[in-house]
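Student: Fold the following and give me the result.
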Amino acid sequence: MKYLGLIFAGLFRKKLRTFLTLASLIAAFSLLGLLQSVNSLFSGAADFLGASRLITQASVSFTTALPMRFLPQIEAVPGVSAVNHSQFFGGQYQDGRGFFPQFAVNPQRLRDTYPEWVMDEDSWRRFISTQDGTIVGRNLANQYGWKVGDIVPLNSFIWQKTTGGNSWEWRVVGIFDGVNEDWSERANLMYLNYGQFDEARANGKGLAGIFVVRIADPEQSDRIASVIDAKFENSSDETKTQKESEFQLGFIRQLGDIGLIVNLITGAVFFSILFLTGVAMSQAVRERIPELAVLKCLGFTDRQVMLLVLAEALMLCLLGALLGMLLASAATGIVPPEFPVRADLRVWLIAAASVVVLTLAVGLPPALTARRLKIVDALAGRTDESALERVLRRLVGAFSGRNEEVRA
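Tutor: Coordinates of the predicted model:
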């Protein structure tokens, strides 16, 4: 701590350059926090679903419907405690300005397969008995100000009605919430009574999008999935059964390898920041060569001078990372609940590791230059260039069309 004032004095010797470099680091770590939060969502946000449910879909694609006759056959598999069928509705609210997940389901089977959704008994009874009924998540109801008895018009971009058009009306008969915090955060979807949906749709009657299978023992999930798929093997409607968490991630990954895309963007940003910060640190040390020589005259060892320069690089990267990650955390904190993106511990650990790597990459070359500094040569102005400085000079010379190195 006794060298802290000396570190800050060296770091802010050129205030404008330091603040500009710091601003670049803040921007880079803000982007890192946001991108890795998204990556964390895609790679692990479905973990809370566990393995107590399986999803049976068509082996070709989840967009291919399956016949409803599969339901009793799946129910008959040993270890299966409940089965529901679900069909994505694809409705738009308020002329397309509002979009949220909606699924047409059997009300009683929904309750059996998803006990994590909690709602009062009267609302469950209304949902079962109301042909055009719908239940909405608490977050969704709060967002749009819906209450029981409201009529919600939805324009489906998938399903047309037998009477023509794609405008549907659904009556809110209940508002459900999650059994715990994880589920409450995801109470932002709508369930529609399958009765009116199947009766009124112009095509696809008697078909299900997927089957949701609740099992008694999660340890038997792989075995049960194999048994279900074996029942329909070599038929015209072969199936693919997997854990619910795997299905959710597979649905997201239809957009592409999100993790790879995010990591490539982050890598490109940090390559640019590495070059910029490296140049700034190298320039700062080169300008202070006489001062570093004076420190050695005052009794500072080569190792102490090297560590001072390295500490400046660490302080700069640490400040940029801390401010950038705080900014990213604030930004993810205001994201709507239907997109549960959060800068969690995993994201902060990635940022911490990035600080260490960045510090060594930008601070070690000038720190080694300071360590090798000879007092006589430094005070006489005869210092050798570091390897990094020579590379930078050659790069500048190449881009300017000159082969000779540029003098400082």
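Student: switch to C-alpha atoms for all contacts and neighbour counts from now on
Tutor: Will do.
Student: what's near enough to touch the closest residue to Asn180 other than its chain neighbours?
Tutor: Of all residues not flanking Asn180 in the chain, Glu116 sits nearest, at 7.9 Å (C-alpha to C-alpha, 6 or more residues apart in numbering). Listed by C-alpha atoms under 8 Å, 6 or more residues apart in numbering, the contact set of Glu116 reads Gly178, Val179, Asn180, Trp183.
Student: How about the contacts made by the first one?
Tutor: Contacts for Gly178 were tallied using C-alpha under 8 Å, 6+ apart; they are Glu116, Trp117, Val118, Ser184, Glu185, Arg186, Ala187.
Student: same question, the last one
Tutor: The neighbours of Trp183, taking C-alpha under 8 Å, 6+ apart as the test, are Glu116, Trp117, Asp177.
Student: check contacts around the last one.
Tutor: Contacts for Asp177 (C-alpha under 8 Å, 6+ apart) come out as Trp117, Val118, Met119, Gly137, Arg138, Trp183, Ser184, Ala187.
Student: do the second one as well
Tutor: If you count contacts by C-alpha under 8 Å, 6+ apart, Trp117 has them with Arg111, Phe176, Asp177, Gly178, Val179, Trp183.
Student: hmm, try it at 7 Å
Tutor: Applying C-alpha atoms under 7 Å, 6 or more residues apart in numbering to Trp117 gives the contacts Phe176, Asp177, Gly178, Val179.
Student: didn't the first one look like it was pressed against Met119?
Tutor: Translated: Phe176. Yes. Counting by C-alpha atoms under 7 Å, Met119 is a contact partner of Phe176 at 4.8 Å.
Student: out of the two, which sits in the busier spot?
Tutor: The residue with more neighbours, out of Phe176 and Met119, is Phe176; 25 against 18, by other C-alpha atoms under 10 Å.
Student: about what we covered before: what's the closest of the contacts of Glu116 to Trp348?
Tutor: Checking those against Trp348 by C-alpha to C-alpha gives Trp183 as the nearest, at 23.9 Å.
Student: Let's compare: structure for the following, please.
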Amino acid sequence: MTKTGFVLANLFHKKTRTWLTLLSVVMAFVLFGLLQSLNQVFSAGADFVGATRLVTQSRVSFTQSLPMRMVPEFDAIPGVQRVMYQQWFGAVFREDPQIFAFAVEPQRLHEVYPEWVMPEEHWQAFANTRTGMIAGRLLAEKYGWKVGDKIPMQSNIFPQKNGSKDWTFDLVGIYDGKDEEWSRNTAGGMYINHAYFAEAAQFGGGNAGIMVLRLENPDMAESVATLVDKRYENSADETKTQTEKDFQVGFIKQLGDIGLIVRWILFAVFFTLLLVVGNTMAQSVRERVPQFAVLKTLGFSDNTVLGFVLAETVAMCAIGGLVGLGLATLLGAVVAKAAGPMLPIGIDAQVWIAGLVAIVVLSLVVGLLPALRARRLKIVDALAGR
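Tutor: So this is what the prediction gives:
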């Protein structure tokens, strides 16, 4: 029998226990892969590579609006093709607050987001209807909305001038995405006419929550972002300009320090895993004390016995860890496809490198004490059962 075969035979001498432990390792590394990729998203720096749109918000917070006088100033910035302004409306329909509703200028929305596909007559109706509204296809299907319907809506932020938070809009169009990924993002989105919102709202109508800048050339993203923020530096309306992806990540971060939460979950997972695998290896060594004594009697050195035990631990952690990372990669692709650009996670080389390091560290931490016990074992004491 080869040394590898000997190690594997010893590893599976209690098959049920070993398979259960391996399953624990696999699940731990599935969680590690998914959570580590999520952690990278929330801890990554600004990434301007390939950005076709930038989002400008107040440096203080996206909840603090920017004045509309900035729109023509943004339009005039070299490298900016078109600027769209939008204000978060805070829509609630039938007690459903999970609606992403924005007040926009219809033509600017059409030009800045060509990914939203809708018949041209619907775009024209949206631009020409004072109380007009367009809704995402999946959102309209969810509530059975049809073009021509009057949609009662509430805003949890903006009352009308009469003090009522009840609004009514005319559904003049239903938009879809240009592809499957964009179509999935129509599940909770709707737009209302900013001109009507500005006229009817009790406050906030003359401002915009964010500005979206469509660029002439993606290679200009970083320089345009720097130029915008420099222009308004030390003014009453300081700005923060970033890519859409970074803005979306920052929006999710408003829920809390996601990165810290993820790190604590990872710590809890691996602490539990350390206890599970450590107990398995310690129990396995205790059960095979006479076997180790026989090995030493046959001439195997103390260091060789230590190596056998460490090899078992490495084999268990490596098999479970690699399978877990592989499954995490597959699941990550599914999650990324479902989430779209709102949550751009992915199991990349960095996650795999971190996973391999975790496998090595876990193997050493878990296997070293049982291995040292086997190394220090005295033949006489072992055979005597002491």
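Student: And the TM-score between them?
Tutor: Overlay of the two chains. TM-score (TM-score structural alignment, normalised by the length of structure 2): 0.80; 381 aligned residues with a C-alpha RMSD of 3.8 Å.
Student: related to what we said a few turns ago, just checking, which of the contacts of Asp177 of structure 1 belong to helices?
Tutor: Those of the contacts of Asp177 of structure 1 mapping onto helices are Arg138, Trp183, Ser184, per DSSP state H.
Student: and the first one, how many neighbours does it have?
Tutor: Just to be clear, that refers to Arg138 of structure 1. Neighbourhood size, Arg138 of structure 1 [other C-alpha under 10 Å]: 22.
Student: In contact with it, which residues?
Tutor: Applying C-alpha under 7 Å, 6+ apart to Arg138 of structure 1 gives the contacts Ile175, Phe176, Asp177, Ala187, Asn188.
Student: got CSV for these, with distance to Lys15 of structure 1 too?
Tutor: Conversion of the contacts of Arg138 of structure 1 to CSV gives the following (distance: C-alpha to C-alpha, whole Å):
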residue, distance to Lys15 of structure 1
Ile175, 56
Phe176, 55
Asp177, 53
Ala187, 49
Asn188, 48
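Student: what's the farthest-apart pair in those?
Tutor: Spatially, the most separated pair among the contacts of Arg138 of structure 1 is Ile175 and Asn188, at 10.4 Å (C-alpha to C-alpha).
Student: list the residues that contact both of the two?
Tutor: Both Ile175 of structure 1 and Asn188 are in contact with Gly137, Arg138, where contact means C-alpha under 7 Å, 6+ apart.
Student: Not counting sequence-adjacent ones, nearest residue to Gln36 of structure 1?
Tutor: Residue nearest to Gln36 of structure 1 in three dimensions, not counting chain neighbours: Val347, with 6.0 Å by C-alpha to C-alpha, 6+ apart.
Student: before we move on, the earlier item: could the contacts of Asp177 of structure 1 go into TSV alongside distance to Gly164 of structure 1?
Tutor: Formatted as TSV, the contacts of Asp177 of structure 1 follow (distance: C-alpha to C-alpha, whole Å):
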residue	distance to Gly164 of structure 1
Trp117	34
Val118	36
Met119	34
Gly137	29
Arg138	32
Trp183	37
Ser184	37
Ala187	32
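Student: out of those, which one sits closest to Asp47 of structure 1?
Tutor: Trp183 (11.9 Å).
Student: And the strands in structure 2?
Tutor: Here structure 2 has its strands, by DSSP state E, at 53-58, 66-67, 80-88, 91-92, 100-104, 116-117, 132-136, 150-155, 166-177, 189-193, 207-208, 210-215, 239-243.
Student: Check which residues of stretch 153-160 of structure 1 are buried.
Tutor: Of the residues in stretch 153-160 of structure 1, Pro153, Leu154, Asn155, Ser156, Trp159, Gln160 count as buried by neighbour count, 16 or more other C-alpha atoms under 10 Å.
Student: Please identify the buried residues of stretch 311-331 of structure 1?
Tutor: Buried residues in stretch 311-331 of structure 1, defined by neighbour count with 16+ other C-alpha under 10 Å: 311-329, 331.
Student: again but with stretch 339-349 of structure 2, I slipped
Tutor: Neighbour-count burial for stretch 339-349 of structure 2, counted by 16+ other C-alpha under 10 Å, picks out Gly340, Pro341, Met342, Leu343, Pro344, Ile345, Gly346, Ile347.
Student: And the contacts of that stretch?
Tutor: Gly33, Ser37, Leu38, Val41, Glu181, Lys245, Gln248, Thr329, Gly332, Ala333, Ala336.
Student: you'd agree Met27 of structure 2 is up against Gly326?
Tutor: No. Using C-alpha under 7 Å, Met27 of structure 2 is not in contact with Gly326, being 11.1 Å away.
Student: before we move on, the earlier item: weed out the non-buried ones from the contacts of Gly178 of structure 1.
Tutor: Buried members of the contacts of Gly178 of structure 1, scored by 16+ other C-alpha under 10 Å, are Trp117, Val118, Ser184, Glu185, Arg186, Ala187.
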